[in-house]
Structures are given as C-alpha cells and as structure tokens.
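Chemist: dropping the sequence and predicted coords here.
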Amino acid sequence: MALQQTVERTVAGLGYDLVEIERSAGGLLRVTIDLPWSGPTSDGAPEAFVTVEDCEKVTRQLQFALEVEGVDYKRLEVSSPGIDRPLRNEQDFERFAGEVIDITLKAPMGAAAGSHVAANRKKFRGTLERVAGADGSRGWQIVWSLEPEGKAALKPGQKISKKRAPAPMQALGFALDELREARLAPIVDFKGRRPKPGAQATE
C-alpha cells in the first residue's frame, strides 16, 4: 500500500484528519493532523485544537502501520498544523471563512479593468469570503484594503483613528482549482483568536 494511503487510513481510523505529509532530508517523515471539523458553532464556543497527547497516539499507531507496510523512513514527526495551516479542500475553506489567508495562483489572473493588481502577480493575502455568482453558483474571494502610496497598512488588531479615511477595498475571486497553494496567514494575535463572523459572544 502506498505511503499516502497508509497514513490516511491510520489517521482517519483514530478519528483525525490528515492535513499534510512531507518527506525531508535525512529520512524525516512529517505528518500533520487536525481534529475533524463538524461545521460552525452557533454558541461561539472556541475551536478545539490538537494536543501533545493526540500526536503521541497517532505516532504510536503510525509507527506500527508503517512497519507492517515496510515504509522506509528514519524518523517520524506528528504535529498539529500551526498558524500557517494549509487549506486543501472545500471544507477547509468553509471552516476558515473570515480568516486572513495567503494564496498562490497557478497562473496570473491578468489585468482587469479598474484593478490595482499587477497583471503578472500570483501571490495575494486577504480575508477569505464566500460569494454567490449571478447564476446562483457559489465561489470564493479574498478582500484586502488598498492603502495610499507610502502609508503603512494597519496591523491586525490595531485601532483605527476616527480621522483616518477608510482605504478602498480590493477583491479577487477565484476557484479552488486555480490555486497552487493556500494557507492561513501566519499572523500572531496575543489577545487570542478572534470569533468567527456572526458568532455570538459568550458571557
């Protein structure tokens, strides 16, 4: 059985989602896991995260499964996704709607009328939003602010002065098959993860 299938079957059998498999120099096999997502919560409860105990449990089971399948590796490392978690499928995009993400396109979008985006640009950072097309179809876009030339963009969590004029917004729509890569933007907020849009605050 192929490595991907062995790891996927083992991780899923323990009740986790496989996020990524990487082979590194020196025989390191790195497996990234996450807890399954069952959809948005209406009570605003914080999302659970993978623990050290989760990683240890998956490590023990994977060591056994990889030995049975004869997979060649020197060292196994099982970890949680981290702050730059990759987004792989439709469910990942649903889960992280409203978050700031980094995307890399397979090909430049090209210049569009009224757009401030360079025609050959492939990498973008913005807030992920679900959008509906005129034909009823649903797609995705990222939105970011266009600060005036020479003016620094606001940092996440930074207070906005009432005197500061709001910057115009730029949006970029895309289909998932147009992406080479998508990840959560590695932004550290020491005040904790902000609630999802529409989530109710708890007392």
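Modeler: Structure received.
Chemist: use CA for all of it now, contacts and neighbours both
Modeler: Fine.
Chemist: and the longest strand for this protein?
Modeler: strand 123-132 (DSSP state E).
Chemist: for that strand, packing partners?
Modeler: strand 100-105, strand 138-145 (3 or more Cα pairs under 8 Å, 6 or more residues apart in numbering; DSSP states H and E).
Chemist: could you check the angle strand 100-105 makes with that strand?
Modeler: 100 degrees (axes from the mean of the first three to the mean of the last three Cα atoms, to 10 degrees).
Chemist: check it against this one:
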Amino acid sequence: MADIAALTALIEPEVRALGFDLVRIKLFGSGDDYTLQIMAENPRTKQLVIEDCATISRRLSDVLDEADPIEEAYRLEVSSPGIDRPLTRLHDFQEWAGHEAKIAAREIVSGRKSFRGVVNGVDGEEILFTDAKSGAVRIPFALVDEAKLLLTDALIAASMPLSSDGADEFETEE
C-alpha cells in the first residue's frame, strides 16, 4: 500500500494550485479493487461542484500517472466532503464549532475512546468538546482517529447548496 504522507505531499500542492483545499486522502480496498479517494473543497463555499471534481481529477490523473506512487491498480475518486463531512484538520473543529459530531480517539481520553456531542472549538492543539454522556472534554488533536459531523437540521441550514437553480422546475407524475 502507498504511504498517505507521500501521497499528500504529491497531491496537496496540485489541489492548492487549482484554488481548492485538500480535506482528506484515503486509499481503501483489497485484492485488485482499490480506490484512491480525494476529498477537496472550495475554501469559500466548503463544497465542490461536479466541474470542480472533474478539473481536480484530470490534474491528479496526469500527476499520478507520471509519479506512479501506488503499486496496485486503483480507481481515482474525487469528491466534495459532503454535508456530514469528516473533520480531518484542526481548523475544521474551530470552523464547525456549535455542530454535533462523532469522534473516535486512538487512545483513551477522559476514560473513553468514543465521543458524540457538540464541537466547541479548539484551544491550542486540543479540541473542546461537550460529550452527551460525559460532559466537557478536551481531546488532543493528535489522538483523533476519525471524526465527522452528524447530520442535523442545524447542519443542513448551515450547509445550503451552492445553487438550487432548476429545483422548482422539477415535475412529478400524479
């Protein structure tokens, strides 16, 4: 399997050169069925439209073909992080403060490894979090294994689509 840090060093400058921020790189699968997933976002909107995905995919296809950093055959998948996005960077926890999330820690923090509650921001390298069961907790960012926002009405309201053009033109059969 490829080294994610090396892939990040190769991919992130290309994504940034196109004006986007890299959210996550993930290589998953087994046997002869691997997927290299690249999540990126427009820093202004926190989303990507399909044309953005295509632009990033074309750029990365050329770079990955030239560098050939992955021994196995794989599919390249470029996507927006989506509404219930993963929280992968420390500043994500500040940016999405006030929203509900799930966090899985690599090690026990305040007696637990799994948290569900509200993100309250960051303090230095720690995530400020109010867990539904144990209350206020400080989770060192270095110990976060996975974290993602939970789909709530507040998150939906905060993540309005870039465009709803054509939405009112949809017709149904009766």
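Modeler: Looks like it came in fine. Just so you know, these numbers come straight off a predicted model, no measurement behind them.
Chemist: TM between them?
Modeler: Scored by TM-score structural alignment, normalised by the length of the second structure, the superposition of the two chains gives a TM-score of 0.71; 149 aligned residues with a Cα RMSD of 2.8 Å.
Chemist: can you redo the helices and strands packed on strand 123-132 of the first structure as CSV with mean neighbour count?
Modeler: As requested, these are arranged in CSV below (neighbours: other Cα atoms under 10 Å):
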stretch, mean neighbour count
strand 100-105, 20
strand 138-145, 17
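Chemist: residue 50 of the first structure: what's it in contact with?
Modeler: Applying Cα atoms under 8 Å, 6 or more residues apart in numbering, we find residue 50 of the first structure in contact with 33, 34, 35, 80.
Chemist: how far off centre is stretch 51-58 of the first structure?
Modeler: 21 Å (Cα atoms, centre = their mean, to the nearest Å).
Chemist: same question, stretch 51-62 of the first structure
Modeler: 22 Å.
Chemist: quick check: buried residues in it?
Modeler: 54, 55, 58, 59, 62 (16 or more other Cα atoms under 10 Å).
Chemist: ok, residues contacting that stretch?
Modeler: 7, 10, 11, 14, 33, 76, 77, 78, 79, 80.
Chemist: once you drop chain neighbours, what's closest to the aligned partner of residue 3 of the first structure in the second structure?
Modeler: In the second structure, the residue matched to residue 3 of the first structure (TM-score structural alignment) is residue 7. Closest residue to residue 7 of the second structure apart from its sequence neighbours, by Cα to Cα, 6 or more residues apart in numbering: residue 69 at 7.2 Å.
Chemist: quick one: the aligned partner of residue 28 of the first structure in the second structure and residue 126 of the second structure, what's the gap?
Modeler: Counting by TM-score structural alignment, residue 28 of the first structure corresponds to residue 35 in the second structure. Residue 35 of the second structure is 32 Å from residue 126 of the second structure, where distance means Cα to Cα, to the nearest Å.
Chemist: and the residue nearest to residue 7 of the second structure, that one's in a helix?
Modeler: No. Looking at residue 69 of the second structure with DSSP: H, G, I helix; E, B strand; the rest coil, it is coil, so not inside a helix.
Chemist: tell me which helix or strand comes right after the helix or strand harbouring residue 21 of the first structure.
Modeler: Assessed by DSSP states H and E, residue 21 of the first structure sits inside strand 17-24. Downstream of strand 17-24 of the first structure, the next assigned helix or strand under DSSP H and E is strand 28-34.
Chemist: that following strand vs the second structure - mean distance after superposition?
Modeler: Strand 28-34 of the first structure, aligned to the second structure and superposed, deviates on average by 1.3 Å (mean Cα distance after the TM-score superposition for the first structure).
Chemist: picking that back up, now do the longest strand of the first structure: distance to the chain's middle.
Modeler: 12 Å.
Chemist: report the angle between that strand and strand 138-145.
Modeler: 130 degrees.
Chemist: which position in the second structure pairs with residue 19 of the first structure?
Modeler: Looks like residue 19 of the first structure aligns to residue 23 there (TM-score structural alignment).
Chemist: quick check: that match touching residue 81?
Modeler: Yes. Residue 23 of the second structure is within contact range of residue 81, at 7.2 Å (criterion: Cα atoms under 8 Å).
Chemist: what's the overlap in contacts for the two?
Modeler: The contact sets of residue 23 of the second structure and residue 81 overlap at 39, 40, 41 (Cα under 8 Å, 6+ apart).
Chemist: distance of the counterpart of residue 147 of the second structure in the first structure relative to residue 17 of the first structure?
Modeler: Using TM-score structural alignment, the partner of residue 147 of the second structure in the first structure is residue 182. Residue 182 of the first structure sits 17 Å away from residue 17 of the first structure, going by Cα to Cα.
Chemist: so which of the two has more stuff around it?
Modeler: residue 182 (22 against 17; other Cα atoms under 10 Å).
Chemist: quick one: what helix or strand has that one in it?
Modeler: Going by DSSP H and E, residue 182 of the first structure is in strand 179-184.
Chemist: once aligned to the second structure, how far is that strand on average?
Modeler: Mean for strand 179-184 of the first structure is 1.9 Å (mean Cα distance after the TM-score superposition for the first structure).
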